[in-house]
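[1] Provided below are the primary sequence and the corresponding predicted coordinates.
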Amino acid sequence: MTLKNSADRWGGISQLLHWSIAVLILSIGAIGLVMGELPRSPKFFWVYTVHKSLGLTVLALVLARIGWRLYAGAPQPVAGTPRWQSKLASLTHGAIYMLILAMPLSGWLYDSASGLRPLRWFGLAEVPKLSRPNEGLAGAMHETHELLFWVLLALVIGHAGAALYHHFVQRDATLARMLPRRWIDAPPPKESE
């Protein structure tokens, strides 16, 4: 497998970053949906620390992904893809990148403005605060963080649905080119009816 993107496939580094970020976002989202219901115990604070640490990890990975994409380029649209679909895919990808950047930043700002004890990334390194304690800012960032999550979730579901549509209905290589070779091949073209 080549590490750099080619004209027709995503390379190994892009694939690794894409799927790592996807798995982390799903994990963070699941944790975020249940952590507010946990009883106040040492485990409660541990779960919050994991949620925040994973969020900062995603922030670092998406910055690496953007840098890598600028360096390695992106494959051309799959042959036969209508122009409107390519344009919609580009807009969706751009929105997803923006949300993946905004989500951890809003969470970090919420944590900072809340005046909570300093966050230690996975207990290893103290994360600097982005603001002084500010109840109004903390409330706004908490609401923003939640809203961004639901918008991101909707876009990710649409993104995954489009990949599955291309694979099973359009029968093209859109999904296959984001997976290691031979995991799945592009389906054979539909037979003429």
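    Yes, it's here.

[2] From here on, just use CA atoms for contacts and neighbour counts.
    Fine.

[3] now the helices: where do they sit in this structure?
    Using DSSP state H, the helices of the chain run over residues 12-35, 42-72, 83-113, 135-165.

[4] could those helices be laid out in TSV, adding mean neighbour count and distance to residue 181?
    Formatted as TSV, the helices of the chain follow (neighbours: other Cα atoms under 10 Å; distance: least, Cα to Cα, whole Å):
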stretch	mean neighbour count	distance to residue 181
helix 12-35	16	10
helix 42-72	17	19
helix 83-113	17	22
helix 135-165	16	16
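
[5] Residue 4: which of the ones you listed is closest?
    Closest to residue 4 of the helices of the chain, according to Cα to Cα: helix 42-72, at 5.8 Å.

[6] Go through the helices of the chain and name the closest to residue 129.
    Closest to residue 129 of the helices of the chain is helix 83-113 (Cα to Cα; 4.9 Å).

[7] structure B:
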Amino acid sequence: MLRNTTTRYGWAAIILHWLIGLIFIGQFALGWTMVRIASQRTAFELIQLHKSFGFLLLGLVLIRIGWRFANLSPELPEEVGPMERLAAPSVHFLLYAAQLVVPLSGWVLVSVSVLEIPSVPFNLFVMPHLPLGVSEQAEDFWIFGHKWLAYAGIALVVLHILAALRHHFWLRDVVLVRMISPLIARRARKPE
């Protein structure tokens, strides 16, 4: 039950999905909060925590993408219409792209920052900066880019959540259930 089948997700995909989702949403909330805190000390600590979870998110997303390529993807239930069959792969691609681009843009941001503050994920090691030129203009550009990429990413997440809830409560199919547990998905599947 670790691996995916043609009808349901395995535990590895399920755990990675929910862990990445929680971190991504948490990162958005943390990023939104840390730039609005009056205390510079608290803001600095929150920024360091934000960077730590950003690197963790990046690593987990790379693992998730590798796992997706190495496993089957469950087929959509027969009840899913043709428009959704076309839209679902595009939205999933955009979600993966956002989950990669947002933390990467954060890494670029700290790498080009004139403050040159080292990133020390969870106080374990120094993450080297990317070999990019340091300048105020580059920093301003990446502050803007990172922020708006995060807004676009969270909009995709909201769309994804709404679609999952629609499947579960309105269409009453197994699309959401199979991302909760392989056991529940097996029981919920209609007999063939």
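    That came through fine. The model shown is predicted, which means the values in this text are computed figures rather than measured ones.

[8] With distance to residue 128 of the first structure as extra columns, can I get the helices of the first structure in JSON lines?
    Listed next are these as JSON lines, based on distance: least, Cα to Cα, whole Å:
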{"stretch": "helix 12-35", "distance to residue 128 of the first structure": "21"}
{"stretch": "helix 42-72", "distance to residue 128 of the first structure": "12"}
{"stretch": "helix 83-113", "distance to residue 128 of the first structure": "8"}
{"stretch": "helix 135-165", "distance to residue 128 of the first structure": "16"}
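
[9] With respect to residue 188 of the first structure, which of those lies nearest?
    helix 135-165 (14.3 Å).

[10] Packing partners of that closest one?
    Helices and strands touching helix 135-165 of the first structure, by 3 or more Cα pairs under 8 Å, 6 or more residues apart in numbering; DSSP states H and E, are helix 83-113.

[11] what's the angle between the helix it packs on and helix 42-72?
    With axes from the mean of the first three to the mean of the last three Cα atoms, to 10 degrees defining the directions, helix 83-113 of the first structure sits at 140 degrees from helix 42-72.

[12] Tell me the counterpart residues of helix 83-113 of the first structure in the second structure, please.
    Counting by TM-score structural alignment, helix 83-113 of the first structure falls onto residues 82-112 of the second structure.

[13] Compare that stretch with the first structure and give me the mean distance after superposition.
    Here the mean offset of stretch 82-112 of the second structure against the first structure after fitting is 0.7 Å, by mean Cα distance after the TM-score superposition for the first structure.

[14] Looks like residue 12 of the second structure contacts residue 19 (just checking).
    No. Counting by Cα atoms under 8 Å, residue 12 of the second structure stays clear of residue 19, with 10.6 Å between them.

[15] so what's in contact with these two at the same time?
    Listed contacts common to residue 12 of the second structure and residue 19 are nil; contacts here mean Cα atoms under 8 Å, 6 or more residues apart in numbering.

[16] so what corresponds to residue 173 of the first structure in the second structure?
    Superposed on the second structure with TM-score structural alignment, residue 173 of the first structure falls opposite residue 174.

[17] What distance do you get for its match to residue 5 of the second structure?
    The spacing between residue 174 of the second structure and residue 5 of the second structure, counted by Cα to Cα, to the nearest Å, is 14 Å.

[18] Those two: which is more packed in?
    The neighbour count for residue 174 of the second structure versus residue 5, taken as other Cα atoms under 10 Å, is higher for residue 174 (24 against 15).

[19] if I pick the more buried one, what's in contact with it?
    By Cα under 8 Å, 6+ apart, the residues touching residue 174 of the second structure are 77, 167-168, 185, 188-189.

[20] so which of the residues you listed hold up in the first structure?
    Using both residues aligned by TM-score structural alignment, their matches' Cα atoms under 8 Å, the first structure keeps these contacts from the contacts of residue 174 of the second structure: 77, 167-168, 188-189.

[21] what separates the match of helix 83-113 of the first structure from the chain centre, distance-wise?
    Mean-position distance between stretch 82-112 of the second structure and its chain equals 8 Å (Cα atoms, centre = their mean, to the nearest Å).

[22] cool, stretch 130-142 of the first structure as well?
    Mean C-alpha position of stretch 130-142 of the first structure versus that of the full chain (Cα atoms, centre = their mean) differs by 24 Å.

[23] Now do that stretch: everything it contacts.
    With Cα under 8 Å, 6+ apart as the contact definition, stretch 130-142 of the first structure has outside contacts at 106-115.

[24] CSV please, covering these and showing distance to residue 63 of the first structure.
    Listed next are the contacts of stretch 130-142 of the first structure as CSV, based on distance: Cα to Cα, whole Å:
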residue, distance to residue 63 of the first structure
106, 16
107, 16
108, 16
109, 18
110, 20
111, 21
112, 21
113, 24
114, 25
115, 27
